[in-house]
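K.L.:
Predicted coordinates and the sequence they were generated for:
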Amino acid sequence: MLRLWVWPFLIFASALVSGVATAKPAPARIVAVGDLHGDYDAWEAIARGAGVVDAKGKWAGGSTVLVQMGDVVDRGPDSLKIIHQLMRLQREARSKGGQVIALVGNHEAMNMTRDLRYVHPGEYLAFTDRDSEARRSRIYEANKTAIEAAYRSRDPKMTAEAIRAAWIKETPLGMLEHQSAWGPEGEVGKWVIGNPAVAKVGDSLFVHGGISAKYATMSLGDINLAVATALKRRDETPASIINDGAGPLWYRGLVTREPGDEATVAPVPAGAAAPLTIDQEIDLVLTHFGVKRIVVGHTPSLQGIISNPGGTLWRTDSAISRAYNGKLTYLEIVGDQATSHEVTRPAGKPWG
């Protein structure tokens, strides 16, 4: 995809928001829901099953703290519908003494940095309006010279008609509106920037991917500030905290260690001769943040929600979306007790 010529008119700046997202005092009940990937029907079934929304989709959780673990988007068609409901629930829960925390996942960061590999066609369609086709044509004409030059740099023999047809194919209706909304000053982009990457609620730490030894010496506020800053800048550099395999949005090393997978390669702590084991790294994070358990998404498990033997690491990504057809689950934490729950998947056909 020719990003350079699709996006030149989408230049944004944003006021930085970086909440630590710590609920004080510890709530009586916490509900954590894993990666949703555009499946609104699954999300609705889970939210109702957990008692945090009523039949009309309004907040019914009272003082419950709901944590959505990130990766609302991509792979399914109804991401925007889920996002809009989470936005509304954040307001409604606050007025009822509860809280809704929506974590930043790696797929939210990908959408903000224009990595659209996993965007479902239905996600673009959700952003269309009656002016979308005319808007796309206007943008093409405004950037025609640059677009033609870009295509001909790859194939000098391309005609103007062929170039326009290729660009239209690579720019489906709704894509331009989608990326405008996902810009730092767009409706969705501002919301994502204002959400935390890591949240401490009571004696539990919530993060989409995981906290590696590389970031385990930072405070919650510093991690969230770094993520928000990178999102605001749409930072595409590999070393950025939002792209780093050892960073909080991508790291799987608290779950597994796989040779060749940079997101599972544990960094060597300063002054150490070798990486920590999984158990040692979990203990490091627990001690640094003063918590009893770490709750993550990102690494799917078709078995449902699972924990390590000591109950210090809980995995909530149960492949909820119909893109994976896993189990519909949520994790409930009441006092010192963490319990996984499963609800029935609503009837529906797999997506194309």
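P.N.:
Structure received. Numbers count the residues shown, from 1 in each chain.

K.L.:
alpha carbons only for contacts and neighbour counts from here, please
P.N.:
OK.

K.L.:
Let me see the ranges of the strands in the stretch 101-250 of the chain.
P.N.:
198-201, 204-207 (DSSP state E, counting those that start in this stretch).

K.L.:
got CSV for those, with mean neighbour count too?
P.N.:
Compiled in CSV, the strands of the stretch 101-250 of the chain are given as follows (neighbours: other C-alpha atoms under 10 Å):
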stretch, mean neighbour count
strand 198-201, 24
strand 204-207, 25
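
K.L.:
For the ones you listed, give me a markdown table that also has distance to Thr256.
P.N.:
Written out in a markdown table, the entries for those read as follows (distance: least, C-alpha to C-alpha, whole Å):
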| stretch | distance to Thr256 |
| --- | --- |
| strand 198-201 | 20 |
| strand 204-207 | 16 |
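
K.L.:
who wins for proximity to Gly70 among these?
P.N.:
Gly70 sits nearest to strand 204-207 of all the strands of the stretch 101-250 of the chain, at 8.4 Å, using C-alpha to C-alpha.

K.L.:
Cross-check the contact I'm expecting between Pro121 and Ser79.
P.N.:
No: under the contact definition of C-alpha atoms under 8 Å, Pro121 does not touch Ser79, with a separation of 11.1 Å.

K.L.:
try it against this one:
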Amino acid sequence: MYINKKLVLGFLGLFISASSMAMFNDGPYFFSEKEGYRVELICAGKERSFYLQVQSHIEYCGQRMALELTPNPPQVSQIEGAFPVAALSDIHGQYDIMIQLLKANKIIDENGNWVFGKGHLVITGDIFDRGSQVTETLWYIKWLEGEALKYGGGVHFLLGNHEVMVLNGDLRYLHKKYLKAASLIGTPFAQLFSKKSVLGQWLRSKNVVIKINENLFLHGGFHPNILGFKTSLKEINRVFRAELVADELGVAERSKLGLYLHGTNGPIWYRGFFSNIDSEVLSKILTYFNASRFIVGHTSHSEVVSRHFGKVIGIDSSIKLGHKGELLIIDKGVFWRADMQGQRVKLHFDEQ
């Protein structure tokens, strides 16, 4: 863990063990009010609540923490350009592993600052659940998103099934720390990410799929049934966002496309790329979206893998287990597996 000297993120005291559960820290959770923000946080197991005018820092559990409260940047469904791309998935609250991967592979420097220039970093979902470092991961990625834009680059956090589960109140995989935090704050955990919260607004702005050059990034995959909708990536993202939280639709019901997108064969749940999809059908889906390959998470492997002769790349490298992980790096048309020491191995597109 590090403190960014420029931003002073202030997350050193966040981590807990089973024996120190009563002394854990969590937050901050910001909620928009008329003249500023209501802030909820927990320090050393004690809840604090106060109001704050718009400012750039907050004293958080003995640390001075930088805030990224600016409006969410517009989301795009397609980007093209001659720049490097790094991608990872399924962080599941393992902040330390994410930071080590980004540092070792020159995405950020030792102080956590963006050094990837005009490059683009893609996270294909699942920051939430399982681990105990979810909140700090969300705030850091939100901040890094703004920093990358300053240098002509980009950070693209796509929604995965665990983001959607939490926003819809399905907490079956939630770390016990967050159940305790919600209890102390006196708010159901999902409501800490409501439409009035800064992080909740940010999550609701996110895409579920993005195409970068010839690569389609998403969490799970596209079932062949997607072809029957004759839709576009832009429309998929629009409908997915608009129908993201079922309880917020009021008396309305999800549309036919929305039901599909949020269903078991939708882009956040589908696992068929690694089991039973026919290679010719896979090619038809790619051709429809004018792409060469899918780059997805959701299905866990011990490393970054290639399937269907490079038409599918799996980037869920089991970071969630808390031991290690890998990045995919695409640079000048070459695909690399990159580890936590910054070592690269060329990814071959032979059938596996």
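P.N.:
That came in fine, so what should we check first? Since the model is a prediction, treat every value here as computed from it, not as a measurement.

K.L.:
before we move on, the earlier item: Pro121 and Ser79 of structure 1: which is more packed in?
P.N.:
Per other C-alpha atoms under 10 Å, whichever of Pro121 of structure 1 and Ser79 has more neighbours is Ser79, with 24 against 17.

K.L.:
What is the aligned counterpart of that one in structure 2?
P.N.:
Under the alignment (TM-score structural alignment), Ser79 of structure 1 pairs with Val134 of structure 2.

K.L.:
What's the local residue count around the equivalent of Lys195 of structure 2 over in structure 1?
P.N.:
Across the two structures, Lys195 of structure 2 finds its equivalent in Pro184 of structure 1, going by TM-score structural alignment. Residue neighbour count, defined by other C-alpha under 10 Å, stands at 28 for Pro184 of structure 1.

K.L.:
For stretch 288-298 of structure 2, which residues meet the burial criterion?
P.N.:
289, 291-298 (16 or more other C-alpha atoms under 10 Å).

K.L.:
ok, Phe207 of structure 2 touching Glu163?
P.N.:
Small correction: residue 207 of structure 2 is Asn, not Phe. No: proximity of Asn207 of structure 2 to Glu163 does not meet the contact threshold set by C-alpha under 8 Å, at 11.7 Å.

K.L.:
coming back round to it: list the contacts for the match of Ser79 of structure 1?
P.N.:
With C-alpha atoms under 8 Å, 6 or more residues apart in numbering as the criterion, the residues that contact Val134 of structure 2 are 92-95, 127-128.

K.L.:
now, which of the residues you listed lie within helices?
P.N.:
Those of these mapping onto helices are Tyr95, per DSSP state H.

K.L.:
Check the contacts of Val134 of structure 2 and tell me the two furthest apart.
P.N.:
Put simply, by C-alpha to C-alpha the two of the contacts of Val134 of structure 2 set farthest apart are Tyr95 and Phe128, 10.9 Å from each other.

K.L.:
More neighbours: which of the two?
P.N.:
Shown here are Tyr95 of structure 2 and Phe128; by other C-alpha under 10 Å, Phe128 has more neighbours (28 against 22).

K.L.:
what's the burial count for Lys230 of structure 2?
P.N.:
Number of residues near Lys230 of structure 2 (other C-alpha under 10 Å) recorded here: 8.

K.L.:
any idea how far Pro224 of structure 2 is from it?
P.N.:
From Lys230 of structure 2 across to Pro224 of structure 2, the span is 11 Å (C-alpha to C-alpha, to the nearest Å).

K.L.:
What does Gly245 of structure 1 correspond to in structure 2?
P.N.:
Gly245 of structure 1 maps onto Thr264 in structure 2, with residues paired by TM-score structural alignment.

K.L.:
residues contacting the counterpart of Val85 of structure 2 in structure 1?
P.N.:
Using TM-score structural alignment as the criterion, the counterpart of Val85 of structure 2 in structure 1 is Ile30. Ile30 of structure 1 sits next to 64-67, 332-334 when contact means C-alpha under 8 Å, 6+ apart.

K.L.:
can you give me the helices for structure 2?
P.N.:
Remark: helices assigned in structure 2 by DSSP H are 95-104, 134-150, 161-167, 176-185, 198-204, 233-242, 256-261, 279-288.

K.L.:
Using TSV, lay out the ones you listed together with distance to Asn215 of structure 2.
P.N.:
As requested, these are exported to TSV (distance: least, C-alpha to C-alpha, whole Å):
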stretch	distance to Asn215 of structure 2
helix 95-104	21
helix 134-150	20
helix 161-167	21
helix 176-185	35
helix 198-204	23
helix 233-242	13
helix 256-261	20
helix 279-288	9
